[in-house]
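S.K.: Here's a sequence, model it:
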Amino acid sequence: MVCTAESVAAALRSVAAVVAAHRDELVRLDREIGDGDHGENLRRGFDALVSRLDDGALPASPSAVLRLAATTLISTVGGTAGPLYGTALLRASTAVGDVAVLGAAEVAAALGSALEGVVARGKAEVGDKTMVDALTPAVAAASSVAATGGGVAEVLEAAAGAADQGAGSTVPLVARKGRASYLGERSAGHVDPGARSTALILRALAEAAR
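M.R.: Down below sits the predicted model:
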C-alpha cells in the first residue's frame, strides 16, 4: 500500500462507513455503562469529516489530512470522545511530519503518539476499562511488526487484531475512569464502548490498507 494523503482520506471514509454501520451497537454498549451517546456522537463526527473532505480541496499531506480529521472531531463530537479522538489524531499528525508518503514506521509512530495523546488527555491506563485497553496492545503489536520489516497493511492488521482482543479484555474490568466508573462493580460484565470503537476504527483502517 502507498500511504499518501489520498489513501489516508480514503481510509478515513472507510472508518466513517464502519462507524455508521456500528452506530446502534456503540449506542447500546454506552447505554449499559454510560449515557448512550457514544455511537451517535462518533457517527456525527465522521459524517462531518466526510462532508469536509467532499467540500474542500484535499489536504496536501497525510499529516494535513489527519489534522483536518482531528479538528473536525473536536468541533463536532460531544462527550469525551471528541477531545480524546481529536487529541489522538493531532498527535498522530505531528508524529508523521510533512512526508508525502507514510511507511510502516511512520504508521506505527503515529499510533504510538496517538496513544500518548489519549493517555495525556484522559489520564487513563491499562485496566481502567477505557479505549486505552484497546489502543495500548494495538500500538505494541504495530511497533513489533514495523520493527521486523512488515508493511503498512501488516502493521495495521496487527494493530486491529490486538485492539479487538484488548476491547474484549474490558468485559470483566471494573471501570475506574469516566461515567462508567460511577457504577462501580456494576460496570463489570460489559465491553467498554470506547475500546470497542477503537477496535472498529483500527479494523476499518486495516481493511482499507489491503
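S.K.: rest of the way, CA atoms for contacts and neighbours
M.R.: OK.
S.K.: right, and the helix or strand after the strand or helix carrying Val27?
M.R.: Under DSSP states H and E, the secondary-structure element containing Val27 is helix 23-33. On the C-terminal side of helix 23-33, the closest following helix or strand by DSSP H and E is helix 38-55.
S.K.: Can you name the element that comes right after that following helix?
M.R.: On the C-terminal side of helix 38-55, the nearest following helix or strand under DSSP H and E is helix 62-76.
S.K.: quick revisit: of all the residues in the helix holding Val27, which ones are buried?
M.R.: Using 16 or more other Cα atoms under 10 Å as the test for burial, helix 23-33 gives 23-30, 32-33.
S.K.: one more to put side by side:
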Amino acid sequence: MGGPELAAWLREFARLVAANKDLLTALDAAIGDADHGTNLDRGMQAVVKVLDAEEFDTPAAVLKRTGMTLVSTVGGASGPLYGTAFLRMSTALGEEQSVDAPAFAKALRAALDGVVARGKAAPGDKTMVDALQPAVDALDAQLAAGQFLAGALQEAVRAAEQGRAATAPLVARKGRASYLGERSAGHEDPGAASVTLLLAAAATALPGEA
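M.R.: You can find the predicted model right below:
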C-alpha cells in the first residue's frame, strides 16, 4: 500500500462519518456535548480537501497531514485524540514508500498507544479505546495466524463492533461522560462508534492481500 491507498481509506472514513454524523451526534447528546458527529465530520471533510489539493511523497506524509488537519479543525476531545492517532501512525511508518500488512498493524498499534497516552484511558473506561484495543488485538492475531489483510480487517471490525456495544452498560470514567456518573450507563460511547467506522473504512478501502 502506498499513499493513494491510505488516502482512499481516509476518504472512505470521511464518507462513513458524514453518513453517520447524526447517529454519532445523537450518541454524544446522551452523554456528552452533542457535537462528536458534527465535529468529526467537519474535520474529515477538511482532510479530504487537503488530500485533493496536495501531493504526498510517502504513506507517512499522508497520515501526518491528516493528523495535523484534525488537530487544527476539530474541537473537543476528538481532534487531539484522532490527531494523535494519525500522527503516531505516521511516525511508526517512517519514510517507507509502501506499507505491508504487518507495518499497517504496527502503525495502528502505535495509534492505540497514542490515544491511551493522550486520553489516559484504559479498557472499560467507556471511550474509543474500548473499540480500538480489541480491533488492534484482533488484527495482530489474524495476521500472526497467516490471514491476509482483508480477512484480518474484517475480524478487526467485528472486534470493534463488539467493543462498541460493550460500552453501553458501562459507567464512564473518562471524558465529559464521566461527569454523569451512573447516568452515563445505557448508552454506547460515540468515540467507540466512530472508531468502528474507521476500521470499517479500512476493511472496505485497503487492498486485501497487501
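S.K.: quick one on the thing from earlier: in structure 2, what stretch matches the helix holding Val27 of structure 1?
M.R.: Using TM-score structural alignment, helix 23-33 of structure 1 corresponds to residues 21-31 of structure 2.
S.K.: now stretch 181-190 of structure 1
M.R.: Under TM-score structural alignment, the match for stretch 181-190 of structure 1 is residues 178-187.
S.K.: And the helices in structure 1, which stretches?
M.R.: Using DSSP state H, the helices of structure 1 run over 5-21, 23-33, 38-55, 62-76, 81-96, 104-122, 132-147, 152-168, 193-209.
S.K.: re earlier: with distance to Val171 of structure 1 added, can I get the buried residues of helix 23-33 of structure 1 in TSV?
M.R.: Listed next are the buried residues of helix 23-33 of structure 1 as TSV, based on distance: Cα to Cα, whole Å:
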residue	distance to Val171 of structure 1
Arg23	19
Asp24	19
Glu25	15
Leu26	14
Val27	16
Arg28	14
Leu29	11
Asp30	13
Glu32	12
Ile33	11
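S.K.: List just the nearest of these to Asp47 of structure 1.
M.R.: Asp47 of structure 1 has its nearest neighbour among the buried residues of helix 23-33 of structure 1 in Arg23, at 11.8 Å by Cα to Cα.
S.K.: State the distance from that closest one to Ala105 of structure 1.
M.R.: Counting by Cα to Cα, to the nearest Å, the gap from Arg23 of structure 1 to Ala105 of structure 1 is 32 Å.
S.K.: And for Leu183 of structure 1?
M.R.: Per Cα to Cα, Leu183 of structure 1 is found 40 Å from Ala105 of structure 1.
S.K.: about what we covered before: residues in contact with the match of stretch 181-190 of structure 1?
M.R.: Among residues not part of stretch 178-187 of structure 2, those counted as contacts by Cα atoms under 8 Å, 6 or more residues apart in numbering are 27, 30-31, 167-173, 177.
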